[in-house]
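Student: no FASTA, just this:
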């Protein structure tokens, strides 16, 4: 760091720390009567703040001190939103348990995070009761229930959540402390080894929230979340803080609707009945919404949807546009908190014909404010931003995780050369538009050339008979690797693999792909394997193909 002149604060000047508690100041001022909704429960922002205070008292009475870790095992609910604030605001760490991992992996993450108290929904009692003997750091449990009759629990819980809150004080004086204190942790799964712990500080979460409110609200062509919008997540709240949007929605004071366990028909009913205007989710969840029975009889016009976590296909976006949905793409990863870029459209581009909008809406977009991002080759040298040269995305931003919890080696690999390495291969146009081409591990290397599996998926998805598609590379004695496609047909579609090969030939003829990029084999399947957060699981697909 070069020497600079520093402001010396005068005596008595307050050094304002960037703490999560500050995000609660604005919501109740601007939107006292707007509601938080979950099931039959709905209440105002004023009551939200009171309930957060009540939860803080409950946590302290349970013996939770600053630096302790509180695990949450719940569906998307008002309780989870309250934990987003109360746990870190008393100086503890909120562990977002990925309840969709295998029992062994759930147990590993809870031991590794050294959880001290567990807030557990009735649905996960069998899991936590089986794991309890293997969790030596856990000192107690609080039961979360949506039913009138609370489920029986053998763990002697400290009480049921709502009953405990009802008996607690509605005022709490949350302390100041170091803004670099850990606020949250969760675990991200990789291709090998155990899940890795990702941590974020108060400062990082506040800066990410402020940036997200600007990104989602300030730009006319990207106005996804403004004061009059109604927000409903379709990304699990344990997955990268539901992409950080609940923090932004609370700071803005918008109406928030929490759907509990995801069911496509229920999500559509909530959209219709609660007036939802903005949601986000991975492409597989959004495709389930489109295919649901409730969607078939509901006008979806005006629903603004943001996707990320995997590349959306133009076929799906075309379906959405036909239903009146406004669709956008964001990009980030667990380690980036997650927002890094988004597919901005100007008001003029909104008026373009659909076919001209599709590439814009499915692009990885433009890096958002405060994000410094470029591409590098295998030697670490910068790649030209010419729209065709591919390289790995490396990034710096003030909210990126600084490493993996208790895993210095993996952290050093992540931050090699002082830039966070994303593992994503992309191009950048001269206009600065980022386009993911593939994961480094998913690029198909055939005959010395790179073939983008995402590009092939996008083209195959444009056939009207295709509902889902995944393309992977399989070993080939002559070419090293060759593409293989798995395709799930749309309802009532009758389609042979040869028809899809013929479909791809038109893109060979137009020069969009080379003839050697066309898969040697296309398989029609009933379903495509997914990860715990709904992404296509290409690692498992490759393993299954190898075993077969």
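Tutor: Nice, I can see it. Small disclaimer: the values here were computed from a predicted structure and weren't measured.

Student: hey, let's count contacts and neighbours off CA atoms from now on
Tutor: Will do.

Student: so how far is residue 165 from residue 299?
Tutor: Going from residue 299 to residue 165 by Cα to Cα, to the nearest Å gives 39 Å.

Student: so what's residue 287 closest to, chain neighbours aside?
Tutor: residue 316 (7.0 Å; Cα to Cα, 6 or more residues apart in numbering).

Student: go on, residue 517?
Tutor: Per Cα to Cα, 6+ apart, closest to residue 517 is residue 451, 6.3 Å.

Student: try this one side by side with the last:
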């Protein structure tokens, strides 16, 4: 069933229940169903791939659901892009329809969903940390049939108020919003930083790890946190436990969807219906994570090139690295292969260094990259986020106690706010570019 079909069913069963709360008010399921039907009638027959560039998250979701009902694939992008960039990236993806104004309600008879499992039901842009957007397409089956698994693992149901505090251009937050509507709960989509009122009302939330500690202090009704996008520290999980909040963290990628999950801090295990292999070259301690599951994406639109690779057996990888793995064991992901730092003959995985240094008091978040060096190739460089970063002496003391010699940063910088991807993860490639370009905001710690 398409997500629009779920919304129509919830509207028939409980039209007065609140479906969406956005920056400018709320819509009940009955009101949402009416807007979706009217928008779908406007879109039907006008194209096959609709590029959606709407600032208001409620209007964006209405357009997505209307496209879904009309048999049009929604392609969600960043409304802040310039018209020129939109034309370039949407054209490269093959979009034949552009939605940059809220949909009007066209009159006519109600449309009836006509879904097929192989339909392309969703597409969004991903750029990882490089800033180069590629459009990833997903079939209906890969997009919606994992909903029951997520529902069971998180316990999110119709009585919940689910806060989605990030941009819907990110697949992490977009999936959260449509899953919420599919189960009949209330999705709160603030379109930016959540208000105090939305935090107080939330019983569940989807977010990236660095946002969890601050949310715990402001959300008294919160009982479930779904955390993705990066490794969750044990310290953050302990904070949530003391606040009575159940945490379900997961590992995946836009191209792979869910790969592994950790419901209790015991480590990542294969998500339901997912097979995992870690393929290492001879003599290498780490290997690439390959997954085979019903949740894998179709691929990139318009023949775009990216990290996604596939073999003849239905397996896919985006190049993430992990320790050796056997089915049923804990998956220990160590980061993206193209981010590894070669320094003096040693290979350093940035995420390993970041995991240790995030525990230093005063570190809001941190990015570790390689900086060019004439004899070592690269040196490990740490960029600390925060208005008042801890002193370098403390950072180095923690590095000495928790990291091997090759892993310890040789250069330290501080920046008030790290650049981030659409999902809220630190944009490693942009940090490296800013450092190489001599950005004055990056202050050397001495």
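Tutor: The structure has been received and is ready for your questions. Please read all numbers here as calculations on a predicted model, not as lab measurements.

Student: overall similarity of the pair, as a TM-score.
Tutor: Comparison of the two superposed chains (TM-score structural alignment, normalised by the length of the second structure) gives a TM-score of 0.85, and 435 aligned residues with a Cα RMSD of 3.2 Å.

Student: follow-up on the earlier one: more crowded one of residue 299 and residue 165 of the first structure?
Tutor: The neighbour count for residue 299 of the first structure versus residue 165, taken as other Cα atoms under 10 Å, is higher for residue 165 (21 against 14).

Student: what about residue 382 of the second structure, is that helix, strand or coil?
Tutor: strand (DSSP: H, G, I helix; E, B strand; the rest coil).

Student: that one -> the first structure?
Tutor: In the first structure, the residue matched to residue 382 of the second structure (TM-score structural alignment) is residue 485.

Student: number of residues surrounding that match?
Tutor: For residue 485 of the first structure, the neighbour count with other Cα under 10 Å is 22.

Student: helices along the stretch 401-548 of the first structure, start to end?
Tutor: 408-414, 453-461, 497-509, 538-547 (DSSP state H, counting those that start in this stretch).

Student: so which of those comes closest to residue 22 of the first structure?
Tutor: helix 408-414 (29.8 Å; Cα to Cα).

Student: and the equivalent of residue 195 of the first structure over in the second structure, what does it touch?
Tutor: In the second structure, residue 195 of the first structure lines up with residue 133, judged by TM-score structural alignment. Going by Cα atoms under 8 Å, 6 or more residues apart in numbering, residue 133 of the second structure touches 89, 125, 126, 127.

Student: for residue 227 of the second structure, see how far away the residue nearest to the last one when sequence neighbours are not counted is.
Tutor: Setting aside the residues directly before and after it, residue 127 of the second structure is nearest to residue 133 in space (Cα to Cα, 6+ apart), at 4.4 Å. Distance from residue 133 of the second structure to residue 227 of the second structure, counting by Cα to Cα: 23 Å.

Student: go through the helices of the stretch 401-548 of the first structure and pick out the most buried.
Tutor: Of all the helices of the stretch 401-548 of the first structure, helix 453-461 has the most neighbours on average by mean count of other Cα atoms under 10 Å, namely a mean of 22.

Student: matching residues in the second structure for that one?
Tutor: Counting by TM-score structural alignment, helix 453-461 of the first structure corresponds to 350-358 in the second structure.

Student: so how far is the matching stretch off the chain centroid?
Tutor: 20 Å (Cα atoms, centre = their mean, to the nearest Å).

Student: what does stretch 265-281 of the second structure give?
Tutor: Worked out by Cα atoms, centre = their mean, stretch 265-281 of the second structure lies 19 Å from the chain centre.
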